[in-house]
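Enquirer: Here is the input, now give the coordinates:
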Amino acid sequence: MEWTGSGIVLAVRPHGETSAIVELLTEAQGRHAGLVRGGRSRATRPLLQPGNVLRATWRARLEDHLGNLAIEGEHLRAGDFMDDPLALSGLNAACALACAALPEREPHPEVFAAFHVFLDALQDPDLWPALYVRWEAGLLADLGYGIDLRRCAVTGVSDGLTHVSPRSGRAVCAAEAEPYKDKLLALPGFLRDSQAGVEAGDIANGLALTGYFLQRRVLWPTDRDLPESRERMIQRLKDAERL
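Expert: Got it, this is the predicted structure:
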């Protein structure tokens, strides 16, 4: 068995004295792990950093084997973020969530493409937090748990949607939401309209919204929780006054 393609490094863990098991996010193979022999060497370690894009060839005798990865650098982004704690927190959160939420070896090309867009924006703190929230919303949709923001669940209108029902995952308009605001999740406008600006509180509301459904619909059924790195990102954003 063999495939070759580009992959974003999500996670690396030691294996034996000199090798490493690497998890990649690829377009055609989804989240895919493999053994990199010599992965802990001085020459290879700089390649195996989260956020780097590698050209990888995976080989195994049988499809369900771990297999070996031969790698070379394609776009080494990781160094761009090492001196930026805020961007690094976003990168770590996205990588950890992809590892936790995406089934192994199941293609999700739209999630892969959106991850690239997010990585391209990570050096712009005015842009990437909103893209991260959109990426989480897209992840939910691609896994079959998308939030329905097309029209109000009560009246059917498509304008003035301000909240989401935590029970149904459907949007609710302002008039219907008013008596139940404390029980509903706030819906930031930029999630409905890509042309809308990001208002104060939108990032916090967006993260609360996507986090709620990721936790309850994707992670809890498999006895997992939202990664701690996501909480650290939220704290960094709060400290930087970007929530």
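Enquirer: CA atoms for contacts and neighbours, from now on please.
Expert: Fine.
Enquirer: Now do the end-to-end distance for stretch 62-80.
Expert: 37 Å (C-alpha to C-alpha, to the nearest Å).
Enquirer: Now find how far off-centre it is within its chain.
Expert: 19 Å (C-alpha atoms, centre = their mean, to the nearest Å).
Enquirer: which residues of this structure fall in strands?
Expert: 2-15, 19-26, 30-36, 53-59, 68-75, 161-164, 171-173, 185-186 (DSSP state E).
Enquirer: Please identify the buried residues of the longest helix that the chain contains?
Expert: Longest helix in the chain, counting residues (DSSP state H): helix 85-101. By 16 or more other C-alpha atoms under 10 Å, the buried positions in helix 85-101 come out as 86-101.
Enquirer: Would you mind finding the most buried of the strands of the chain?
Expert: strand 171-173 (a mean of 27; mean count of other C-alpha atoms under 10 Å).
Enquirer: Would you map the helices across the protein?
Expert: Using DSSP H, helices in the chain cover 85-101, 109-121, 128-142, 174-177, 189-192, 202-213, 228-239.
Enquirer: Take these and lay them out in TSV including distance to residue 7.
Expert: Formatted as TSV, the helices of the chain follow (distance: least, C-alpha to C-alpha, whole Å):
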stretch	distance to residue 7
helix 85-101	12
helix 109-121	9
helix 128-142	17
helix 174-177	43
helix 189-192	27
helix 202-213	25
helix 228-239	21
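Enquirer: and of those helices, who's closest to residue 150?
Expert: Residue 150 lies closest to helix 189-192 among the helices of the chain, at 8.2 Å (C-alpha to C-alpha).
Enquirer: Is it possible to get a markdown table of the strands of the chain that adds distance to residue 224?
Expert: As requested, the strands of the chain are exported to a markdown table (distance: least, C-alpha to C-alpha, whole Å):
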| stretch | distance to residue 224 |
| --- | --- |
| strand 2-15 | 17 |
| strand 19-26 | 18 |
| strand 30-36 | 17 |
| strand 53-59 | 27 |
| strand 68-75 | 28 |
| strand 161-164 | 24 |
| strand 171-173 | 26 |
| strand 185-186 | 22 |
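Enquirer: residues touching the spatially most central residue of the chain, list them.
Expert: In the chain, the residue lying closest to the centroid (C-alpha atoms, centre = their mean) is residue 94, at 3.8 Å. Residue 94 is in contact with 132, 230, counting by C-alpha atoms under 8 Å, 6 or more residues apart in numbering.
Enquirer: tell me the contacts of the residue nearest to residue 71 when sequence neighbours are not counted?
Expert: Closest residue to residue 71 apart from its sequence neighbours, by C-alpha to C-alpha, 6 or more residues apart in numbering: residue 56 at 4.5 Å. Residue 56 is in contact with 4, 5, 6, 7, 69, 70, 71, 72, counting by C-alpha under 8 Å, 6+ apart.
Enquirer: To compare with the earlier structure, here is another sequence to fold:
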Amino acid sequence: MEWRDEGIILGARKYGETSVVLETMTAAHGRHLGLVKGGRSRRMQPLLQPGNRVDLVWRARLEEHLGAFQVEPLELNAARLLASAVAIHGIQLLAAHLRLMPERDAHAGLYETLKVITAHLDEPEIAGPLMVRFELALLDELGFGLDLGKCALTGSREGLAYVSPKSGRAVTQEAGTPWRDKLLPLPAFLTTRNTAETTREALDDAYRLTGFFFHRNVYEPRGMEEPDARGGFLMALARSAERATD
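Expert: Below is the predicted model:
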């Protein structure tokens, strides 16, 4: 068995004295593991860092085997990401999120989104909105997507302001006012492609929104806790915003 693909490194763990098991998110083969012989060498260690985009050749005798990776660099992002607290927590959070998906299931859309986010993880004002959009995309891939396109009560696509915690569907300001204490705020930037004027309050509301549905539909049914990296990422975003206003 053999295939070639590009991927972004999520992490690596030691294997034996000199090798590592590399975890990647690939364009066409999903989240995939493989052995890298000599991966702990000084030459290979800088290449096998989280966030780097690499060219991969995977070989195994049988498809279900772990197999071995041959790795070549395409875009070395790790050094840039290590200089930013937001980026460090961000790449850890992306890896934790992707581990919710079955190994080797292809998710081309998630890979492309991952590639975009990785390019901007060290830019907090961009990384914050992009990450929450990634969480929405992941919920959709997991089968728990939110319907934020039109009002569940009126069918209107304008004036959307809330999300029903029961159905995950959007509700307009007018229709939702009588039940606003029971609804989740829907930040306006999540219903458009424009993130240029995303406020701190809107971003907080967005992460509370996705966090609610992750806890109810993903973490609790699986007996899991929210990954520490999510709290670290949100704290790093908040600190970055505070520095920007000083």
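Enquirer: TM-score for the pair, please.
Expert: The TM-score (TM-score structural alignment, normalised by the length of the first structure) is 0.93; 241 aligned residues with a C-alpha RMSD of 1.6 Å.
Enquirer: Against residue 203 of the first structure, how distant is the residue nearest to the centre of the first structure?
Expert: 15 Å.
Enquirer: Residue 209 of the first structure too?
Expert: Look at residue 209 of the first structure and residue 203 of the first structure: by C-alpha to C-alpha, they are 10 Å apart.
Enquirer: Burial check on residue 115 of the first structure, number of neighbours?
Expert: The local packing of residue 115 of the first structure (other C-alpha atoms under 10 Å) involves 24 other residues.
Enquirer: Am I right that it is in contact with residue 135?
Expert: Yes - Residue 115 of the first structure lies in contact with residue 135 (C-alpha atoms under 8 Å); the separation is 7.0 Å.
Enquirer: got the contact list for the residue of the second structure most remote from its centre?
Expert: Farthest-out residue of the second structure from its mean C-alpha position, per C-alpha atoms, centre = their mean: residue 178, at 34.4 Å. If you count contacts by C-alpha under 8 Å, 6+ apart, residue 178 of the second structure has none.
Enquirer: coming back round to it: pipe the contacts of residue 56 of the first structure into JSON lines and attach distance to residue 31 of the first structure per row.
Expert: Formatted as JSON lines, the contacts of residue 56 of the first structure follow (distance: C-alpha to C-alpha, whole Å):
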{"residue": "4", "distance to residue 31 of the first structure": "14"}
{"residue": "5", "distance to residue 31 of the first structure": "12"}
{"residue": "6", "distance to residue 31 of the first structure": "12"}
{"residue": "7", "distance to residue 31 of the first structure": "9"}
{"residue": "69", "distance to residue 31 of the first structure": "14"}
{"residue": "70", "distance to residue 31 of the first structure": "16"}
{"residue": "71", "distance to residue 31 of the first structure": "16"}
{"residue": "72", "distance to residue 31 of the first structure": "18"}
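Enquirer: closest to residue 16 of the first structure among those residues?
Expert: residue 69 (15.7 Å).
Enquirer: how close does the residue lying closest to that closest one once chain neighbours are set aside get to residue 221 of the first structure?
Expert: In this structure, residue 69 of the first structure finds its nearest non-sequential neighbour in residue 58, 4.6 Å apart by C-alpha to C-alpha, 6+ apart. Between residue 58 of the first structure and residue 221 of the first structure the computed distance is 31 Å (C-alpha to C-alpha).
Enquirer: Ok, residue 55 of the first structure next?
Expert: 34 Å.
Enquirer: Over to residue 129 of the first structure?
Expert: 27 Å.
Enquirer: out of these two, which sits in the more crowded spot?
Expert: It is residue 129, of residue 129 of the first structure and residue 221, that has more neighbours when counted by other C-alpha under 10 Å, with 28 against 10.
Enquirer: Next one: the more buried one relative to residue 48 of the first structure, how far apart?
Expert: 25 Å.
Enquirer: Equivalent analysis for residue 103 of the first structure, please.
Expert: For residue 103 of the first structure relative to residue 48 of the first structure (C-alpha to C-alpha), the value is 21 Å.
Enquirer: between those two, who's got more neighbours?
Expert: The neighbour comparison of residue 103 of the first structure against residue 48 (other C-alpha under 10 Å) goes to residue 48, with 29 against 14.
Enquirer: who's in contact with the counterpart of residue 154 of the first structure in the second structure?
Expert: Correspondence of residue 154 of the first structure to the second structure, assessed by TM-score structural alignment: residue 153. Residue 153 of the second structure makes contact with 171, 175, according to C-alpha under 8 Å, 6+ apart.
Enquirer: Could you measure from residue 153 of the second structure over to residue 160 of the second structure?
Expert: 11 Å.
Enquirer: Please identify every residue contacting each of the two.
Expert: residue 171.
Enquirer: Spit out the contact partners of the residue nearest to residue 192 of the first structure when sequence neighbours are not counted.
Expert: With sequence-adjacent residues excluded and distances taken as C-alpha to C-alpha, 6+ apart, residue 192 of the first structure is closest to residue 149, at 6.6 Å. Each residue near residue 149 of the first structure by C-alpha under 8 Å, 6+ apart is listed here: 161, 170, 171, 192.
Enquirer: got those as CSV, with distance to residue 241 of the first structure columns?
Expert: As requested, the contacts of residue 149 of the first structure are exported to CSV (distance: C-alpha to C-alpha, whole Å):
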residue, distance to residue 241 of the first structure
161, 26
170, 29
171, 28
192, 23
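Enquirer: So of those, which two are at opposite extremes in space?
Expert: Maximum distance among the contacts of residue 149 of the first structure (C-alpha to C-alpha): 12.3 Å, for 170 and 192.
Enquirer: okay, the two: which has more neighbours?
Expert: residue 170 (19 against 15).
Enquirer: Near the nearest residue to residue 165 of the first structure once chain neighbours are set aside, how many residues? Count them for me, please.
Expert: Counting by C-alpha to C-alpha, 6+ apart, residue 184 is the residue found nearest to residue 165 of the first structure once chain neighbours are left out, at 5.3 Å. Neighbour count for residue 184 of the first structure, taken as other C-alpha under 10 Å: 20.
Enquirer: Spit out the contact partners of the counterpart of residue 184 of the first structure in the second structure.
Expert: Residue 184 of the first structure maps onto residue 183 of the second structure when the alignment is built from TM-score structural alignment. Shown in contact with residue 183 of the second structure (C-alpha under 8 Å, 6+ apart): 162, 163, 164, 165, 176.
Enquirer: please redo it, this time with the cut-off set to 10 Å
Expert: Each residue near residue 183 of the second structure by C-alpha atoms under 10 Å, 6 or more residues apart in numbering is listed here: 161, 162, 163, 164, 165, 166, 168, 170, 171, 176, 177.
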